[in-house]
Structure formats: structure tokens, C-alpha cells
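Novice: kindly generate the corresponding structure for this input.
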Amino acid sequence: MTEEQKRKLESYLWNIADALRGKMHADEFRDYILGFIFYKYLSEKLYLYANAILSEDGVDFLSIDEKSDEGNEYLEAIKEDAVLQLGYFLKPSELFSEVAKRGAAKEEEGASNFILDDLTRILNNIERSTMGTESEDDFIALFEDLDLTSTKLGRTEKAKNELIVKILVELNKIDFELDKVDSDVLGDAYEYLIGKFAAGAGKKAGEFYTPQSVSTILAKLVTTGKTKLKSVYDPTCGSGSLLLRVSKEVKEVSAYYGQEMNRTTYNLARMNMILHDVHYRKFDLRQEDTLEHPQHLEERFEAVVANPPFSAKWSANKIFESDDRFSQYGRLAPSSKADFAFVQHMLYHLDDNGQMAVVLPHGVLFRGGAEGHIRRFLIEDRNWLDAVIGLPANIFYGTSIPTCVLVFKKCREHPDDILFIDASAHFEKQKNQNHLRKKDIKSIIDTYRVREPKEKLSYVAPLSEIEENDFNLNIPRYVDTFEEEEPVDLQAVVRELKDLEENMAEADEAIRKFCQELGIEAPV
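Specialist: Prediction:
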């Protein structure tokens, strides 16, 4: 598929959302649109897989009679294979295309076009087909946010049905081209939609989406020098977009791990993985509070990335002082700001040969107290901090604050210094947000990889200098971006002032004459 065709697909999908826009908030109709796209994907994937199995018999999956003994034999054999390989199963009558056709049928043709009950049953059946299998955890309650009984869809059952049918019929017109092995068009279009919904969701967008430009920077940082990854982990994985972005920077990622606290966003992440053709055995996403209830404590990862909620609150419970993730530091991050708690958690999971990149608010670079203590320990005692990168303000949804990226390695190639990059002035202003261009991203990554000082952009600070600054990492201390103003020509300024005075005197005389002619008193 060409870029033009891809853009048309993205635009078409976004236009379909118009059916729900105005009826409910963006983050609500997001769940319906993305949920139905996912259902269509599962249907088309299953249909192609079943037909590949049936090809030797010259049978089309849709032609199977579900009520006959022979038909059921076929279905049982396909189901056993499909659940093992794909993780789920659908009958021919449960496929998206068939449900859309039933919904579009005219009532005078003799069949009811009411599909809501049928659709609810089918979505439940997808989940039930995985019960007791390896894929159960990846499909359980996956469609729980797709509430077909919501009054927001319409006041009456008929009105709800008409709206859902309209969406299914429109989606059914799209060819997802799943038979093209190298096609990731649907996954990219899905990502596009998630980004569009994020743009319309305001502050809530930060809960599930990291701007693509920032994801690209993090992904390129943790894959520097690597072509394959054994594992990648995101402790605040949102919609899973950051994990998937890492996979675009290497030939292969063997396993994806993530944790997400919000249930709806967790469902979105699982769908996103499957839509990008990540096999259910290759990803392990969990739904829980990462700091309070970590789910992968025994695992160590080759790449760790995250865009955690900025300065979020956490319990900072005394019990965590003996937790292996935090105990070595001697201090817990303050309960009012969990930024360093996330850093400590991530470093605990980082393998010795791994790389880690995390987006944080600028305060982590210079705040004192417990945070200052942890920062000093990371540099002086462990020497794991590899680079500090300042990003522009106003590039995230829902907040305009400037942010930074901290890069960590447990086995550093340059143990005697820390690289500072100030990219805060390198962006393009767009409407309500600033945007990192391709050249801005390239500049950051090239500078990181070359690791050389560049005027007004980067500086390689010896650890001794960091210590002299009392482990304060505020970027302006290390990268001088001061622009010297042009010298003022005082003689020219004096001449301009004299010219202004002469012009003022002429204007005053003209006003005085006008007032005299009118017989009124001139202003003083």
C-alpha cells in the first residue's frame, strides 16, 4: 500500500468516527471505534487462516454449514488449530462481514436486521474460545468497554442498532489487506487513530499516549548499537505504542512486557499488540499499579522505556524501604512526586547489558531532599546515568511543561562523564502544541551516538564537574545556549531620539494651529 493509500485509509477511519462524534466524549467513542476495528481484524485474520487450512479440500470457510455434522467436524478441527496458533476462534456466522451484512439487510427481505444481541454474544464468544488456553490472559474482558447497551448510543434499542449498523457497514467497506505478509498498514492506521483521539482528549491523553516523536527518540536511544532485542519493558505502557515503536528500530524483539494501571487503556494496549501482529505468546501485559503492585519482579529486560505520569502521587509506604527495588538507595521518593520511584523500579528491571530511557519533568534534575539523595546515589555510587536530554516545552498532550529524557546503562562505555544535550529550542510550533521534526529527532540521536560537545547543543561533563555542582543536573549549568545580543549603537539611538523630538514639535505646532482656527484651547 502506498503512502497515499495509507493516508486515505487513516482519513476514512477517522471519518467513520463522525457517527459517534457529538454523542459522547472522545475517549468514550474511541473505545467503540477501536473495538470494532479490532473485531474486524480478528475476523479477517481467522478467515484467512481457516481458508489456508481448508485449501486442500477446496472449501471456503464461509460456505461451511454450521448445523451439519460435517460442518461441525470442520469447525472443531479449525478451532483446535486456530486457538493454538491465533489464540481465539470465530464461527463463519460470527465473522464481522456476516454481522455487518445482517445489519444492513432490509426488514422486508424476511430477516430481522437487529444485531445488538447477536454482536454481544459474539464478542463474548471470542473471549470464551480462549478459556483454559495459553491466550486466555490476553483476551479476557478485552471487549468490556464496548458497551452496546449504553444510552449514549441512542434512546431506543432501534436507534442504538441503527448507529452500530452504520459503523459496521462503513468499516466493512475497507480492505485491511491482511493477506499481504509485509503489510503493517492496519497497525499504522490504528496508531494514527489513537493519536487523533489523544489530540482530542486533552489532559486525559497523557494516560494512554506518548507523542510519536518522543516515542521515536526513546526507541532509538535504547536500541543504539543493537539489531535484535531479547526483551523490552514499559512499566507504564498506556496503549502500548511506545513498546511497538521500539520494535521498529530493530529487526526483531523476542518478547514485550508491560504494566498499565487503567483498565480501559490496558485493553487498548492488548488490542494494539495483536493488531500489530505480535503473537500472544510474545507479549505479557498486566493490569495493576506498577509501584504498589509490580507484576514482573523476577524478570530483567534488555531495553526499558517509559513515559510515566509526571510527578504523580504514590504511597511511599515504609514497607518499601525493604523492597529490593528501593532498599539500596537509603531513601524513598517523596509521596508527592513518584518520578524517582519509577526510575528506581525501572533500574531494578534493567539487565546488566541493557539500556533504559525515561521521560521526566525537569524537577528531577535539581530538586533536593530525598530526590537529591537518590540522584547522587545513581551517579556517585552506581554510575548508571549516561545522558541527560532536554526536550522543548509543550510537546505532550495535557501539559505544557518542559521535560527531559534520562538515559541509563549499568555497563557504560563512558564511565567517566555524562552527556548533556539541550534540544529545548529545536522544534516547530504548530497550533496549540510544539512539534519535534525529523531533523530535530535526528540531531538528538546523532549527538547522543557521537557523544561530542557541540556549541549551544551538547556538552560532555566529567563526573568531577558534576560533583562540584553538588550533583545538580540542571542543563543550563552544562550547556551554554546564551545568545549574545548585538551591541547597541548609542549614537544612532541619540539621532533617532532627536528626530522624534523634532517630529513631535512639528505635530504640536500643527495641532495648536487647528485648535486656534476652531477657537478652542490647545492641549498643553
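
Novice: CA only for contacts and neighbour counts going forward, please
Specialist: Fine.

Novice: okay, now the nearest residue to Lys228 once chain neighbours are set aside: neighbour count?
Specialist: In space, and not counting its chain neighbours, Lys228 is closest to Glu252: 5.0 Å by CA to CA, 6 or more residues apart in numbering. For Glu252, the count of nearby residues is 14 (other CA atoms under 10 Å).

Novice: and for Glu4?
Specialist: Neighbour tally, Glu4, other CA under 10 Å: 9.

Novice: roughly how far does the residue nearest to Lys228 sit from Lys226?
Specialist: In this view, Glu252 and Lys226 are 10 Å apart by CA to CA, to the nearest Å.

Novice: and if you look at Glu501?
Specialist: Taking CA to CA, one finds Glu501 at 69 Å from Lys226.

Novice: correct me, but the residue nearest to Lys228 touches Ser231?
Specialist: No: contact between Glu252 and Ser231 fails when scored by CA atoms under 8 Å: they sit 9.7 Å apart.

Novice: burial of Glu98, as a residue count?
Specialist: 15.

Novice: also Asp234?
Specialist: 25.

Novice: isn't it up against Val304?
Specialist: Yes: assessed by CA under 8 Å, Asp234 is found in contact with Val304 at 6.0 Å.

Novice: anything in contact with each of the two?
Specialist: Counting by CA atoms under 8 Å, 6 or more residues apart in numbering, Asp234 and Val304 have no contacts in common.

Novice: here's the other one to compare against:
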Amino acid sequence: MSLTLDELDSHLFKCADIIRDAVDPTDYKEYILPLVFYKAISDEYEQEREEIVEEYGEDFADNANLYDVPIVPEGHRWNDLRQESENVDEAINNAFTEFTQANPDLSGIFNANFMEAGGLTDDRLIKLVEHLSTYDLDRDSVPPDMLGEAYMDLVRHFAEEEGKSGGQFFTPPHIVQLCVRLVDDFADGMTFHDPTVGSGGMLTEAAKHPSLVRRRTA
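Specialist: Sure thing, here's the model as predicted:
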């Protein structure tokens, strides 16, 4: 099913409604954003796994060298989370731990401890996981640019929920775009850094800089 950006935004915004009153609004992002990422990467992994099985056979399905996406360990994939009915918080924590152990380069991307959020009961987490299961988020279903834009819309949504404190982790897009436009054309060998990187909006905007786009497409 093909989604529009508005539909994807609405779908992701509803995640906040599911955990509303269970955790402080300032913590919405800590629990929802990692799950959105995990759902997207799980869908991408499952799609690539099917392609590998079709081309090479089931015996090669666990050959990590054949994958171009991060490996999602057996027993901790999205459908495994959907089967959990008790201690769902622990299951999510374990899935994140096993994922980062299987993909050391991504170590540190999951910081939230779902077991420390007392308001996130099994019922709430089951509803959240099931809601996110409504749509596939792999690249064929949702283009990366659209998912990235929806992700930033979600961050903006959380900032609005927080009020003034949202500015601590979200820079308005027009400020980001201005900062990037003020940078001269990137020459070969130059790098762009954001020493206070949060959601990565500054870096993704820099990647759209015309001089970088020309170099990638040359």
C-alpha cells in the first residue's frame, strides 16, 4: 500500500496518543523514535532476507555477508515482538541489545530503557507495536526521503508537545536551511560536522547541498 507523507505523518503521530499519560511528553521521543527505526529496519531486513532465500536458498538466509542492511537477529525481529504478551518492555530492551551486538557500528543508538518507564504497561506497548505494524516501512513501501521527512515531522510534533523545552533537541528547518546555505561550496576532502547533533537534521540538510549532490551524481 502506497502512503502519502500526510498519511505517514498521521500514522506516526498516533503513537504519541497511545502512550499519552503513560510517560512525560518530554520522553515521547525516547520511546517512539527507536521503535519507528526498528520497525523500518526490520521490514527492510525481512524483504532482503526473502530475496536472498529466493536467489540462493534457505541455507544462505543467515549469511550476514549477503546483506546490505543491518542484521536483525532471529528471535528479536518485529514479528517476534508482536508475539509478546507479557514483559513486552523486557522483550523490546532485549531486541535492541541483540541488534546492536549484531551490528557493532550502530552501538549506542538505543538509549531508552523501556523497563524503567512504569507507565508503559504490556497493554500500552502491545498497542504501540500493533499500531506500528499497520504499514510496511521498507524502502520499497516508503521511500527513504519520505520516511526521513516524516521522522523530522515527528520530531517537530514532539517539540510542539513539549512547548518551549522542545528547542533543546529540535532546530526549526528554516534555521537549518539557512546555516547550510551560508556554507561555501564543499570541495573534495571537506567534511561537515554538527558538534551538538540531535536528530541529525543539520547533517541531512547538508547532504542536500548542491555541491554534494553534484559530486554524488557525477
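
Novice: residue in the second structure paired with the residue nearest to Lys228 of the first structure?
Specialist: Residue pairing (TM-score structural alignment): Glu252 of the first structure is matched to Leu212 of the second structure.

Novice: what span of the second structure is stretch 210-220 of the first structure aligned with?
Specialist: Stretch 210-220 of the first structure covers residues 171-181 of the second structure once aligned (TM-score structural alignment).

Novice: and that stretch, how far out from the chain middle?
Specialist: Distance of stretch 171-181 of the second structure from the chain centroid (CA atoms, centre = their mean, to the nearest Å) equals 22 Å.

Novice: which SSE is immediately downstream of the longest helix along the second structure?
Specialist: Ranked by residue count and defined by DSSP state H, the top helix of the second structure is helix 28-56. Sequence order places helix 78-82 as the next helix or strand after helix 28-56 of the second structure, per DSSP states H and E.

Novice: so which residues of the second structure form helices?
Specialist: 5-19, 28-56, 78-82, 88-102, 122-132, 144-162, 173-181, 201-207, 210-217.

Novice: returning to that earlier point: shouldn't the match of Glu252 of the first structure be in contact with Phe186?
Specialist: Yes: in this structure, Leu212 of the second structure is within contact of Phe186 by CA under 8 Å, at 6.7 Å.

Novice: hey, what's in contact with both of these two?
Specialist: When CA under 8 Å, 6+ apart defines a contact, no residue borders Leu212 of the second structure and Phe186 alike.

Novice: and the longest strand belonging to the first structure with helix 212-222, angle?
Specialist: Longest strand in the first structure, counting residues (DSSP state E): strand 350-361. Inter-element angle recorded for strand 350-361 of the first structure and helix 212-222: 150 degrees (by axes from the mean of the first three to the mean of the last three CA atoms, to 10 degrees).

Novice: what's strand 350-361 of the first structure aligned against in the second structure?
Specialist: So strand 350-361 of the first structure sits over no part of the second structure, by TM-score structural alignment.

Novice: next, the buried residues of that strand.
Specialist: Residues Leu350, Asp351, Gly354, Gln355, Met356, Ala357, Val358, Val359, Leu360, Pro361 are the ones in strand 350-361 of the first structure that count as buried (16 or more other CA atoms under 10 Å).

Novice: pull the most distant pair out of the residues you listed.
Specialist: Asp351 and Pro361 (24.8 Å; CA to CA).

Novice: ok, which stretches of the stretch 401-524 of the first structure are strands?
Specialist: Here the stretch 401-524 of the first structure has its strands, by DSSP state E, counting those that start in this stretch, at 403-409, 417-422, 428-430, 433-435, 458-462.

Novice: where does stretch 191-209 of the second structure sit relative to the chain's centre, distance-wise?
Specialist: With CA atoms, centre = their mean, you get 16 Å for stretch 191-209 of the second structure.

Novice: residues in contact with it?
Specialist: Contacts of stretch 191-209 of the second structure (CA under 8 Å, 6+ apart): Met152, Val155, Phe169, Phe170, Thr171, Pro173, Val176, Gln177, Val180, Arg181, Val213.

Novice: now do 6 Å
Specialist: Phe169, Val176, Val180 (CA atoms under 6 Å, 6 or more residues apart in numbering).

Novice: can you flag the buried ones in these?
Specialist: Val176, Val180.

Novice: how about the contacts of stretch 191-209 of the second structure in JSON lines, adding distance to Asp9 of the second structure?
Specialist: JSON lines is the format used below for the contacts of stretch 191-209 of the second structure (distance: CA to CA, whole Å):
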{"residue": "Phe169", "distance to Asp9 of the second structure": "19"}
{"residue": "Val176", "distance to Asp9 of the second structure": "21"}
{"residue": "Val180", "distance to Asp9 of the second structure": "25"}
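
Novice: report the central residue of the second structure.
Specialist: Phe37 (2.3 Å; CA atoms, centre = their mean).

Novice: just the contacts of stretch 191-209 of the second structure now: which is nearest Gly75 of the second structure?
Specialist: Phe169 (33.3 Å).

Novice: list the contacts for that closest one?
Specialist: Gly198.

Novice: not counting its neighbours along the chain, what's nearest Ile441 of the first structure?
Specialist: Of all residues not flanking Ile441 of the first structure in the chain, Ile217 sits nearest, at 6.4 Å (CA to CA, 6+ apart).
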